[in-house]
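> Sharing a model that was predicted from the sequence below.
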Amino acid sequence: MQVMTPQKVALVTGITGQDGKHLSTFLHDKGYLVYGFIRGQNNPRRAELEASHPFVKMIEGDLTDPTSIVQALEVANPDEVYNLGAISHVGYSFKNPSLTAEVTGKGVLNVLESVRITGRAEKTRIYQASTSEMFGGLDYNRPGTGYNEDSLFHPRSPYGVAKLYGHWTAKNYRESYGMFVSCGILFNHEGEHRGVEFVTRKITHAVARIKYGLQEYVELGDLWPKRDWGYAGDFVKGMWLMLQHTEPDDFVLATGETHSIEDFLALAFAEIGESDWRPYVRQNPAFMRPAEVDILLGDPSKAERVLGWHREVDFPTLVSRMVQHDLARVGVATEASRG
């Protein structure tokens, strides 16, 4: 008689965001039962997620409310928790630093403590979404091959500071209570599910609208910062691999190469046949940050060696995929409006 393997269960916070959507699809395809921890009160993103990811079981709660996290753990009884929930926009964190600290920083503590006090410290493996923004982009802090797991931290935004609090809290729970908590120090990763408030999706969405004559230009902040941009679909596989490893640890996920916002603009406008992006871009001081990170370059060699993780989508393909996605969406909407 064939013995059935029990279905694994995952609880994902921040499931309405880019990574949450990619990750829930990835886990579902692997046979997981996926629960999504989602803020209630008529969350505007809920209907969209229910339509695109009908397999996700929703549990309402808030990372600032430990009681709701405990209740979610009792309902889902997860084998794995992926804590992706955060105030994740760097620019927004300067405008709302207190809220960023409560959600992005203390929310990590609330998740970890809820797992511990409900007696799941030995059963449940936890992924904590750390970030390259913790490094701060300072030259003295970056080896020639890019930031790695041993690089010093120097965050330059309320978001980076809050994420660093969560990162060190996760490490503390790992060391103090023997909990399986792995931190993914992820460099910039983009894709079709990225919100339009983020610069990459703001660009590709604007390119599509310019193509269809719906707007004339896009307003941006500084164009010179360089980022290590990868594809979110590749990165969520790395999250999963961290929790399948024999020991909890910290891992950098990155591509090992950087590109400027100008590079992104050039490729994006080339997708609609425009060789010069400059006539379509205006710089607006309102989008410039009090402290900017010049360059973020990651060294993913540990994840490649230990986890067998490798990125599959290169930078030009990433930009092309995002532009084509937005061209299709805007095109459908435009045709519908013309009736």
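Thanks, I have the structure now.
> CA only for contacts and neighbour counts going forward, please
Will do.
> residue contacts, Tyr217?
Ala206, Ile210, Pro279, Tyr280, Val281, Arg282 (Cα atoms under 8 Å, 6 or more residues apart in numbering).
> just checking, which of the residues you listed belong to strands?
Val281, Arg282 (DSSP state E).
> Quick check on the contacts of Tyr217: which are buried?
Among the contacts of Tyr217, those buried by neighbour count (16 or more other Cα atoms under 10 Å) are Ala206, Ile210, Tyr280, Val281.
> now, which of those sits nearest His259?
Using Cα to Cα, Val281 comes nearest to His259 of the buried ones among the contacts of Tyr217, at 17.8 Å.
> farthest-separated two in the buried ones among the contacts of Tyr217?
Using Cα to Cα, the pair of those lying farthest apart is Ile210 and Val281, separated by 11.0 Å.
> re the thing from before, export the contacts of Tyr217 as JSON lines, with columns for distance to Phe235.
Shown next, in JSON lines, are the contacts of Tyr217 (distance: Cα to Cα, whole Å):
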{"residue": "Ala206", "distance to Phe235": "25"}
{"residue": "Ile210", "distance to Phe235": "30"}
{"residue": "Pro279", "distance to Phe235": "34"}
{"residue": "Tyr280", "distance to Phe235": "31"}
{"residue": "Val281", "distance to Phe235": "30"}
{"residue": "Arg282", "distance to Phe235": "32"}
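> Return the closest of the contacts of Tyr217 with respect to Trp240.
Set against Trp240, the nearest of the contacts of Tyr217 by Cα to Cα is Ala206 (32.8 Å).
> these two touch, right, the closest one and Glu219?
No - the pair Ala206 / Glu219 is not scored as a contact, 9.4 Å apart, by Cα atoms under 8 Å.
> Check it against this one:
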Amino acid sequence: MLRVLVTGIAGQTGSYLAENLVAAGHEVHGVVRDGGAEGGVLPAAAALHVGDLTDHAAMRSLVLDLSPDVVVNLAAVSSVAASWRSPLETSLLNGTAVAALIAAVAEASSARHETAFVQASSAEIFGQPTVSPQDERTPIAPINPYGAAKAYAHHLVGAYRASGLRASSVVLYNHESPRRPEQFVTRKITAAAARIARGEQDELVLGDLDVRRDWGWAPDYADALARVATSDVADDYVVATGTAHSIHDFVAAAFARVGIHDTTGLVRSDAEFVRPADASELRGDASKIRTELGWTTTKTFTEIVDAMVDADR
């Protein structure tokens, strides 16, 4: 049994990771700001600690006092759009706070009790990649504040791993579930499709409908994090399905689930929601984690959209 400390445990992926680890018999601790979870209930067995990742001294004390076997960092400004509105907050939480946390983990780790570190990275570190699909060797060249902060944290993990710390970075591509908050475009789409079908909303307004992303099932991605956290080997791993779909594809699938096959007059694009810079396509190659850690996906794109729409109906 491992003692695992998870920051961002109350979020979509953190809550699924907590469930995964508890089910496997591990002792789970989580850092929360207010004790709540987004759209889900954290397992009763998870011990919660109220804290803020940007309070570096408090986080250091927690790591040293708890002496976990693994720290998994999921706390972050998790929206690219939000990072454009709040670039300083994004850099402090997604970048500087990670530096303080991994330094605390390095301090806690010793010959008598090794503490490992797992960073939830993002496909946004690749920016507008010139190769597709992307893998662990793809050049890092972010094009938005979120990706830039995540890239800094990703490089920090590599630096600490080179120094001897068991530190891994898990490059997560887009992953969805009914626990995804509505400020994210995918949940905005599924919630709107359900409301329009009920006659409670007239139209859905989005940004660029041609942007393509590699969408997976959040519990599968939590499983990838759990596999890396419990592995004796530290490394970087891309987690993705290998298949990309457009926002338009997501819209079509969501509306089809509620019986609407012609969205003319119901869905439109508005420049207000178009990001200043955005990758036209992000698609990952997860061959490494599939081969080395036995990870796999359990839901198709359509099944993911259906599950989200069904939760909104």
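Happy to help now that I have it. The structure displayed is predicted, hence computed values, not measured ones.
> quick one: buried residues of whichever helix in the first structure runs longest?
The longest helix of the first structure (DSSP state H) is helix 315-338. Using 16+ other Cα under 10 Å as the test for burial, helix 315-338 of the first structure gives 315, 318-327, 330-331.
> Does anything pack onto it? Which helices or strands?
In terms of contacts (3 or more Cα pairs under 8 Å, 6 or more residues apart in numbering; DSSP states H and E), helix 315-338 of the first structure is packed against helix 199-211, strand 230-231, helix 261-270.
> Most tightly packed of the ones you listed?
Among those, strand 230-231 has the highest mean neighbour count (mean count of other Cα atoms under 10 Å), at a mean of 26.
> Show where that one falls in the second structure, residue numbers please.
The alignment of strand 230-231 of the first structure onto the second structure (TM-score structural alignment) spans residues 216-217.
> residue contacts, the residue lying closest to Ala162 of the first structure once chain neighbours are set aside?
Closest residue to Ala162 of the first structure apart from its sequence neighbours, by Cα to Cα, 6 or more residues apart in numbering: Gly105 at 4.3 Å. Each residue near Gly105 of the first structure by Cα under 8 Å, 6+ apart is listed here: Ala162, Lys163, Leu164, Tyr165, Gly166.
> Let's verify Gly105 of the first structure: helix, strand, or coil?
Using DSSP: H, G, I helix; E, B strand; the rest coil, the structure places Gly105 of the first structure in helix.
> Report the contact partners of the counterpart of Ser260 of the first structure in the second structure.
Alignment note (TM-score structural alignment): Ser260 of the first structure maps to Ser246 of the second structure. Ser246 of the second structure sits next to Leu209, Asp210, Val211, Arg212, Arg213 when contact means Cα under 8 Å, 6+ apart.
> As a check, name the ranges of all helices in the stretch 1-150 of the second structure.
Using DSSP state H, counting those that start in this stretch, the helices of the stretch 1-150 of the second structure run over residues 12-23, 56-66, 80-85, 87-91, 97-108, 145-162.
> Give me whichever of the ones you listed is most buried.
Stretch with highest mean neighbour count among the helices of the stretch 1-150 of the second structure: helix 12-23 (a mean of 23; mean count of other Cα under 10 Å).
> so that one aligns onto which residues of the first structure?
Aligned by TM-score structural alignment, helix 12-23 of the second structure corresponds to residues 18-29 of the first structure.
> mind listing what the counterpart of Lys123 of the first structure in the second structure touches?
Aligned by TM-score structural alignment, Lys123 of the first structure pairs with Glu114 of the second structure. Under the criterion of Cα under 8 Å, 6+ apart, the neighbours of Glu114 of the second structure are Asp69, Ala108.
> go again using 10 Å as the cut-off
Going by Cα atoms under 10 Å, 6 or more residues apart in numbering, Glu114 of the second structure touches Ser67, Pro68, Asp69, Val70, Val105, Ala106, Ala108, Leu165, Arg166.
> Let's have those in a markdown table, adding distance to Met59 of the second structure.
Shown next, in a markdown table, are those (distance: Cα to Cα, whole Å):
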| residue | distance to Met59 of the second structure |
| --- | --- |
| Ser67 | 12 |
| Pro68 | 13 |
| Asp69 | 16 |
| Val70 | 14 |
| Val105 | 10 |
| Ala106 | 13 |
| Ala108 | 12 |
| Leu165 | 18 |
| Arg166 | 19 |
